[in-house]
Every structure is written in structure tokens, then in C-alpha cells.
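Colleague: Need a 3D model of the sequence below.
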Amino acid sequence: MKNILLVFSIITLSVCSNIQPSKSTELVNKKGITQTHDKYLPEGDLIPVENLQKDLLDLKIRLDTIHPDPSFTMDLAEVKSQIDKLSIGILAPMTQLESWKHLSQLNPYFQDGHMMIAYPNAKKHMNAHIDNGGRIFPVKVEIDESHRLFVIDIKNIESGITVGDEIFSINGVAVSEVVKAILSRMHGDTDTFRRALASDRFSQMYWMLYGDKGDYQIGVINNSKKSFYSIVGRKKISADQTIDLDDIVQRKILDDRIGYLRIDRFYYAPEHETAFFQFMKESWQAFHNANVQDVIIDVRKNPGGTDHYWQQGIAPYVASEPFLFLSKFKIRMTERNLHLGPFKGDLGSIVEAPYEQLVPVNGHENLRIPGKAYLLMGPLSYSSTILFLTAFQDSGQAVIAGQSGGARSCTTGRIDISNFSGSKLELVLPTLIFTRPSGKDLCHKSIKPDLFIADVPSDPAIAVAKLAKIIVTKR
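Modeller: The predicted structure follows:
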């Protein structure tokens, strides 16, 4: 897709009761200069009731005029009913932050990782908060099917907490309440996918809802024994604007003539794009020089991006013949889509047609691997990564391994981002629906891997080792 997948049951406002008003605190930086930083997202000015209700009315209109087919992902009648309930529930003016807490409760109902009501520039606000000395929730966690919270990484944490511990409270608030507050505002195709996203973004969502606590009082259960630990919040994160290519791609040569590539995204800053394709070219040359027979391509944490990265950087080196990556498409002809092309139509119309263009694979025959490509998927694989996986699975030119995250195997894309006139919150929604090469029958089901290998978030190497053993036995 030409768009970046954005990295972001109706309940009453009582869920927000533990969310405190915006506060500031003072600190002294390394140069001895006193600074202030907000412990919460900016509250914003009060927004009149009628303006907020107009935002919700506009949401209904945009669903009908910008989305190509809302019923593909959601129960449209139910969504509009919930919109009405939220509108009736606005009894007093709200700040922008309060309006996000209220309106974002619609996100699960959209049932799409490409559609949400978002707080504008939330991640930039969090990065700025951390740059100014703020601290966020420090533990990496996973939310399970029962909505319990488990520790999956204790790197840089000095305490008695161990991987696998269940967290039952944070700063005196029951985890069940915290998880409910986060999941009730999380976008995503299914509950399984929303849990994966919420787990991955737990620190950010906790900060957006509960603020910066500085020190975090965490209650855990280990072997039926309850313990409490006080842990200093994390003060550093990997901001997109400072990330290095080495942080998101990796190449290794494993035993038994197996190559390994980890690719954590299919979108890059302009200064990284050339470096990405150079990295890929060097990787295939290195595999050729090492007489690699089969390759594992790990996209378990890849949320998608732009298709040309995998079509040019991977397909020619593993596929033996050109192949489809779609069977048909359905698109709303917005001004942006008319500009981007290649689809044509009248402004506002919906165009639906077969897609017959093949992904070319010529030009690198000398570096093509002699064996098979094994694409390792995981709960966070999404968007263009879904297209990547289904294209290779349906063409039979790669083996899909790993564990599905519950996302539909026919994805949406070409997101439209606009701001409501009242709250100025962002509305993100798709303008394009893709049908996988094999057709619509499997669209609403998640990708079924050819080889199921459970994802172990606390130790990603386990799945790679298991897959490598299987590869050897199948030769």
C-alpha cells in the first residue's frame, strides 16, 4: 500500500474515573536549567456539546462518503447506533483529551486496523514528554485471551519481577480495569488483533489514559504468591525519527544452509529507502556466497507499509514466476486517490474491478535461492504484510509459518486522515479494499499458516529454531 499503517463495547465515561486532569512537574536538566513537562497528554480547551455532537454526525457522513464499503469490516447499523448513544451521552463540554477518551470507544466497533479515532500527534507528545524527563510504564507485557496481563521482558528492570509473572495491579488499580480501559479504545480487526496491538502499545496507552506516575507500584503473582514492586518508569523509547535501519532489519546465516532475514516494516524514511534496498541486495548476495538453500523471512512484527519494498526487495529472489498479489479491488475515488492513481473514476464514486497485474520476478535469477522461502508471521503482521503473505501463499511460491494474529486475510488500505471540526481529533479510515489472489471466500478469515509455530513473545528465537528444524526435515 502507498500508506503507512499508523503506529495507533461502548462503555460510559465512568471508565475514565481514574484518569487525572493534566498536571505539570518541574525538573532540572543536564545543563542545570529548570524545565516543566506535562505528566499527561495536553487537555486542550473546552469544546461545546453541540460541536462534539456535530463531530459524531460528521462521522456518519464520512462513513457513507469516504469509506468504500463500511459493511466489509463492521456492522454499520450497530456502529451508527453506538454513535447515537455516545452523542446522547455528551451532557457537558469536554476538553480534547476528554473527547478522545469518549469518542475513541467506537474504535473496536470499526473492526479494522486501518480505522480509528485518534488523539492528534499522540506519539510525538509522548516522545516530547520523555525527552523532557518524563517516564512511562517500564514493563513489556502481553494480554492473553482472558485479558490477563503477563510480563514478557524484564530488560533494564532491576527488581524481583520475572518473565511469565502475572501483573494484577498497577499503582493500586486492578489490571482488569486497566486492560478494559485500553481495549475499549483499541482499533483492530478482531479481539485477538486488538489484544496484540494493545500489548505492543501498552506503555503509550497507559500514559494516554493514566499519565506519568514516575514510579510504578506493580503487583505480580508468581507461583500463586503475590508480591509488590516499585519500579522507576522507563525514560527512553525508540522514536521513529531517530531509528536506525539496523534496528528494523537483520540478516544472519544459520546452520544447515539456512538464511534468515528479519524485516520489521515495509515503510522507511526517504534517507532509509536506498539503504534498505542496498541491504536486501547485499543479503541475497551473502546468501548466495554462503550456498544458502532455504531462507526464513521473519515478519512477525511487521505492521506493513508500501508494497514495492517486498515486491522489489524479496519477490525476485525467492519466486520462480510472476504472480498476482490481488484478485480485485474496491476503491472510493477521493481527491487523493484520483491524484495517486492508477485507478480512474469520478470524484466520490466507487470503482470495483479485477486486478490482473502480476508481480515481476525477473532480473535477479543468479541470486535466487535454490530452495524454499519460509515466511514467518505473527500477531502483529498486518496491512502490506498481509498482502505479502497471501500473495505468496496463494501462488504457492513460499511456505507460510507461524501464528496468525486474527487480522482478516483481505485487508483495507489507502487511509484517509482528517480532523473533526469541533474536537480536532483525527479520523483515520480506509478508502480501498483488497481481495486476496485466491478470491473472497477466505477474506474474513485470518491467514492460516501452512506450518503452525506458536509465537513466544518472551523469546522470539524459539520459533526461528523450531522452523529451522522443520526446514531440514522437509528437504
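Colleague: Going by C-alpha atoms from here, please, whenever you check contacts or count neighbours.
Modeller: Will do.
Colleague: In three-state terms, label the most centrally placed residue in the chain for me.
Modeller: Nearest to the geometric centre of the chain sits Pro303, at 5.1 Å (C-alpha atoms, centre = their mean). Using DSSP: H, G, I helix; E, B strand; the rest coil, the three-state assignment for Pro303 comes out as coil.
Colleague: Roughly how far does it sit from Thr274?
Modeller: 20 Å (C-alpha to C-alpha, to the nearest Å).
Colleague: what do you get for Pro360?
Modeller: Taking C-alpha to C-alpha, one finds Pro360 at 20 Å from Thr274.
Colleague: just Tyr374 next, same as before
Modeller: 25 Å.
Colleague: And the top strand by length along the chain, what's buried?
Modeller: Taking DSSP state E as the criterion, the chain has its longest strand at strand 426-435. By neighbour count on 16 or more other C-alpha atoms under 10 Å, the buried set for strand 426-435 is 426-435.
Colleague: Report all helices and strands that whichever helix or strand comes after it contacts.
Modeller: Per DSSP states H and E, strand 426-435 leads on to strand 451-452 as the next helix or strand towards the C-terminus. Applying 3 or more C-alpha pairs under 8 Å, 6 or more residues apart in numbering; DSSP states H and E, one finds that strand 451-452 contacts strand 399-402.
Colleague: what's the strand it packs on packed up against?
Modeller: strand 373-377, helix 384-395, strand 451-452.
Colleague: closest to Ile4 out of the ones you listed?
Modeller: With C-alpha to C-alpha, the closest approach to Ile4 among the helices and strands packed on strand 399-402 belongs to helix 384-395: 9.0 Å.
Colleague: that older thread, ranking the helices and strands packed on strand 399-402 by burial, who's on top?
Modeller: strand 373-377 (a mean of 27; mean count of other C-alpha atoms under 10 Å).
Colleague: what's in contact with that strand?
Modeller: Residues outside strand 373-377 that contact it (C-alpha atoms under 8 Å, 6 or more residues apart in numbering): 294-301, 318, 389, 397-404.
Colleague: Show me how far that strand is from its chain's centre.
Modeller: Distance of strand 373-377 from its chain centroid, counting by C-alpha atoms, centre = their mean, to the nearest Å, is 19 Å.
Colleague: for stretch 459-468, same thing?
Modeller: The answer for stretch 459-468 is 22 Å, by C-alpha atoms, centre = their mean.
Colleague: how about this one, so we can line them up?
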Amino acid sequence: MQKSYQLLFTISLCLFLSNCNNSYLDIFPDLDDPALMERTIAPELLKQDIQAFYQGALDRHPNLDSYANKKELESAVKELQAKISEPMSRLEFYKIVGQLTHYFNDGHSMLIWPYQEYENAKAEGGKPFPFEVKITPQKSVIIDNSYSFQSKKVTIEIPAGSEITAINGISMVVMLETMQRYVGGESQYLREQFLANRFSLYLWSVFSLMNNFEIELSFEQVTNNISIDALQHWEKQESKNNDNEVNDHKNTLEKDFYFKKLKQNVGYLYIGHFDVDIDWFEKFIDNTFEVIKKNNYESLIIDIRDNTGGNTVTATYLASYLATKKFKMISKMTEKLNVDNRGFLNYKGQVGELLESEWDDWVAPVDSDNIYTGQTYLLISPITYSAGIVFATSLKDNKMATLIGRQTGGNANQTAQGNLFNLPNSQLRAYITTRMLVRPSGAATSGGVKPDFEVIPTVTTISAEKDIEIEKALELIHLNSKL
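Modeller: Presented below is the predicted three-dimensional model:
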């Protein structure tokens, strides 16, 4: 299908999740020298790498002063350098230098964990922490599904909603406070939400925990201790409400993209991320809206609560099916030039220059008989980020949908595409943003994308495995049907 819009890429936090594949950037290249994983690196070289990470942010970030406290950041660089007095492995060094990430206060600026060592550990039979979790605003770490393990002698079950209070003798309060320091995000709450998405990975990279876990659990005011080892195979159980279509989608989260009938004349479209092959995604969306048209769905719920971004080409294509007139995905963009993005012979400008431009790319509604004209409800959450936020602001500012859920943890006016680079001696991989985007309305307000209807899950609703955001959407659909 002919496209009238330009390509605008925004880096995706999904790219930094352990289950992401087929990303459009080479996030995880192999080491040129794999033996580096087995060696230790001299202290003076590691101190150079800390400085290189910091300087990389200064050279690339388009508005670091508005995100980071520069004095605190500079002090942290010196403090972390002072902690290095002995040679270290890459993983040992990551536990020090990785703490700079949270000082940037930006989900698009971070140091990536030593993924080569992590993959090697799993390939050698290592078993990461087996449970998916949610982290509540009150900082409770809740097991998100029911799990069971069956041996020859006994079956052990862990109910959804169980709170993890300690692992291997370390309180969860200490663990959360420590691990969030290695995660990018505009606030500690956002960092905790991203941490929940890759909880097992940070247990390994920050606390070296893999294979064996002594877990202290609390459920309905009863405390239990469970021992987990690498030989156990824990299985996620089906929702106890799986006869209820509102909750049934929890059983299909293995799929990043799917559409189904939710209720009479109500469709449900799950978009797990926008980091996907463009041709495949467009075909999927074309087929989905053909089904919607054929079955006369009057209401559509689009779920991007787990969507941490990708490229905005896919987000734009989906939005074009919901539009009744031309629209913009953003209104302005600022880019900071550096040695990596200034262009051949500096054709874009000089290093350090800020390029500011009005975004004049108007997107036309899709040229298809299957364009959607019904009511759209968009589910968002604190994890919705990057291209997910671009999509949410586009639908909200262009009045294409009613937003339901919780305010996004990332800013509605946010940073975007940046540069990947390796630290010179450890070869740990860093990513720093180079762009700033302004939402379609042009509003310069701070903070995240606010829903039209705020819905906040609780430990009680998680334990009951209720999807209260979908329930709210169905309630609004029912009310609107009576108007």
C-alpha cells in the first residue's frame, strides 16, 4: 500500500527486554573477542569506561539538563570511579557503572546489561527466576499469575496475588531500591514498572541470582517459604476466570499481536509492541480490520498496556485505520548532532548543534474500504512507552479514541531515537537518545499521557485475576449504546 508519511523511528524499551526478537536495530551484537567475557579488566581502563559513558550522554542527549541533575550525575561519576581499585570482569563492572543509568532519568538513555554472559549462563543450563511479577504503586512485588510445580511426591501451588517479601534472605524493599538504579526511566515508579517486565534478568545481573531461590511469600496474611532450584519446572496456570472473556486474554500473552471477539459487536486488539517487521504488521492490521468490517464490530478495544514501543511506522499505520481526516503523529522534533548522526561530511550540521523543526508530515486515513468508523477505546499503563506513547498521544490529541487505564510513566513529550555505542574497554553497550518529540497538540505540559478514565489495579483485583481496565471499557461501551 502506498504510504504518504515519512519514516520516524523511536527507540523501543521493548528492544531491551529479554524476550524481544527481530528488532530493527542491532542491539545485541556478538563480542568481537568472546574471550573478554572470561578476562578481568584493569582499574584504570574501567574508570575510562565510566567517563566514556558519561561523556557519551553529554555529547548526544538533546536536553540532558531537563532530565538529569548534572551535579548529582557528575558526583556519581566520581564516586563510582573511586570504587574501582581491583581488576574486574564485565559483569562485576556492570554492577558499578550500570548505576549511572538512573541518574539520566530517561527511559531512552541507559547501559545495557552484559547480555552475552546472560545468554551463556542460560545456554549452560542456568534457570532464571521463573515467575512473572507486577509491582504496585505501594512497591509490593506481586506474582501476576498462579503457578504450580509437581514432583513425584507433592504438588506445590503459588496463587496469583502472592506477595514476594524476600528472596535469598534479601528483603524486597532493598532489592527494588537497588535494581531500579540500573533501569532507565523518567521516575522511580516507571523504572520499577520496567523492572517488573524483566525481573529475572536484573536478579541475575545485579544480585547474581540464578538457579536457586529461597522465596518468602505472603498471601492472605499467611507467610510461607518456598525453595526453588534449577531442576523444578514451574507452570503458569490458566486463569480461574477463563470462562469470562474479559479475563481470557491473559492466557494468550505469548502472542504479541492478536485480535478476537470480546463481546457482541466488541472487538479486542492486543498490540504487545511496535518493534516488528513493517510488512508483516501491515498485513496483520489489514486482515484484522477486514474481519472487523465483515462482522460489523461497533466498538474496538486496543490494548497497549504492555507496549514499550518500537518504530512509529507501524504505530502510524494502525492509527491511519482509525482516522477520519489527516492527522499528525507529532508536532515538533529537536535533534542533537554528534559524531554518529551528523551525516557524511557534516551535511546535517556541526557536532553539538541542535536542529529544531516543525513536523509537517500529515498522515492521511488509510485508503481502504475497511477503515474503522466505530468507537475506539485505548488501554494504557505506566509501562506504555516510546512509540506506544506516540500512538497514545496521537489518538488522544486527534480525538480518535477514549483512553482508559493509568497515566504513562514516560513523558507525553519525550525523548526518542538515539545512538548505540560500546564502552571502549569493557565493550558494554550503551544507548543514549538524540531526539526530543512534542505531542501532536503542541502542548508543552509535563508528565505522562493521562487517561480519560483512570483505573488502578489493586492487590485484590490481581488476586482475583480481574482485568478492570477491560471491564471499564465494556462499561463505557454499554453506557454509550444507550445514548
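Colleague: returning to that earlier point: reformat the helices and strands packed on strand 399-402 of the first structure as CSV; add distance to His444 of the first structure.
Modeller: Output for these, formatted as CSV (distance: least, C-alpha to C-alpha, whole Å):
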stretch, distance to His444 of the first structure
strand 373-377, 18
helix 384-395, 13
strand 451-452, 19
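Colleague: of all those, which lies closest to Asn222 of the first structure?
Modeller: Taking C-alpha to C-alpha, strand 451-452 is the member of those nearest to Asn222 of the first structure, at 29.2 Å.
Colleague: Which part of the second structure matches that closest one?
Modeller: Counting by TM-score structural alignment, strand 451-452 of the first structure pairs with residues 453-454 of the second structure.
Colleague: which position in the second structure aligns with Leu56 of the first structure?
Modeller: So Leu56 of the first structure corresponds to Ile50, using TM-score structural alignment.
Colleague: Hmm, Ile96 and that match touching each other?
Modeller: No: counting by C-alpha atoms under 8 Å, Ile50 of the second structure sits too far from Ile96 to count as a contact (9.1 Å).
Colleague: List of residues touching stretch 432-447 of the first structure?
Modeller: 67-68, 324-332, 387, 390-391, 394-395, 404-415.
Colleague: Would you pull up how far stretch 344-362 of the first structure lies from the middle of the chain?
Modeller: Stretch 344-362 of the first structure has its C-alpha centroid displaced from the chain centroid by 26 Å (C-alpha atoms, centre = their mean).
Colleague: what about that stretch, how long is it end to end?
Modeller: Per C-alpha to C-alpha, stretch 344-362 of the first structure runs 29 Å from first to last residue.
Colleague: ok, now which ones touch Val456 of the first structure?
Modeller: Counting by C-alpha under 8 Å, 6+ apart, Val456 of the first structure makes contact with 462-463.
Colleague: Equivalent analysis for Glu98 of the first structure, please.
Modeller: Glu98 of the first structure sits in contact with Glu43, where contact means C-alpha under 8 Å, 6+ apart.
Colleague: Just confirm it is within a helix.
Modeller: Yes: assessed with three-state DSSP, Glu98 of the first structure lies in a helix.
Colleague: so how far is Gly169 of the second structure from the residue mapped onto it from the second structure?
Modeller: Under the alignment (TM-score structural alignment), Glu98 of the first structure pairs with Glu92 in the second structure. Between Glu92 of the second structure and Gly169 of the second structure the distance is 21 Å, computed by C-alpha to C-alpha.
Colleague: wait, isn't Ser85 of the second structure in contact with Pro43?
Modeller: Yes: counting by C-alpha under 8 Å, Pro43 is a contact partner of Ser85 of the second structure at 5.8 Å.
Colleague: In terms of packing, which of these two has more residues around it?
Modeller: Between Ser85 of the second structure and Pro43, counted using other C-alpha atoms under 10 Å, the more crowded position is Pro43 (18 against 12).
Colleague: Helices of the stretch 101-250 of the first structure, residue ranges please.
Modeller: Here the stretch 101-250 of the first structure has its helices, by DSSP state H, counting those that start in this stretch, at 107-110, 122-131, 175-183, 191-200, 202-210.
Colleague: Which one of these lies nearest to Ile4 of the first structure?
Modeller: helix 122-131 (14.8 Å).
Colleague: ok, now which ones touch the residue nearest to the centre of the first structure?
Modeller: 5, 264-266, 380-385.
Colleague: which of those has the most neighbours?
Modeller: Tyr382 (31 neighbours).
Colleague: unless I'm mixing things up, it is touching Ala407, no?
Modeller: Yes: in this structure, Tyr382 of the first structure is within contact of Ala407 by C-alpha under 8 Å, at 7.1 Å.
Colleague: ok, back up a step: could you find the closest non-adjacent residue to the corresponding residue of the second structure for the residue nearest to the centre of the first structure?
Modeller: Aligned against the second structure by TM-score structural alignment, Pro303 of the first structure finds its counterpart in Thr308. Closest residue to Thr308 of the second structure apart from its sequence neighbours, by C-alpha to C-alpha, 6 or more residues apart in numbering: Tyr385 at 4.4 Å.
Colleague: Kindly report the same for Thr434 of the second structure.
Modeller: Gly418 (4.5 Å).
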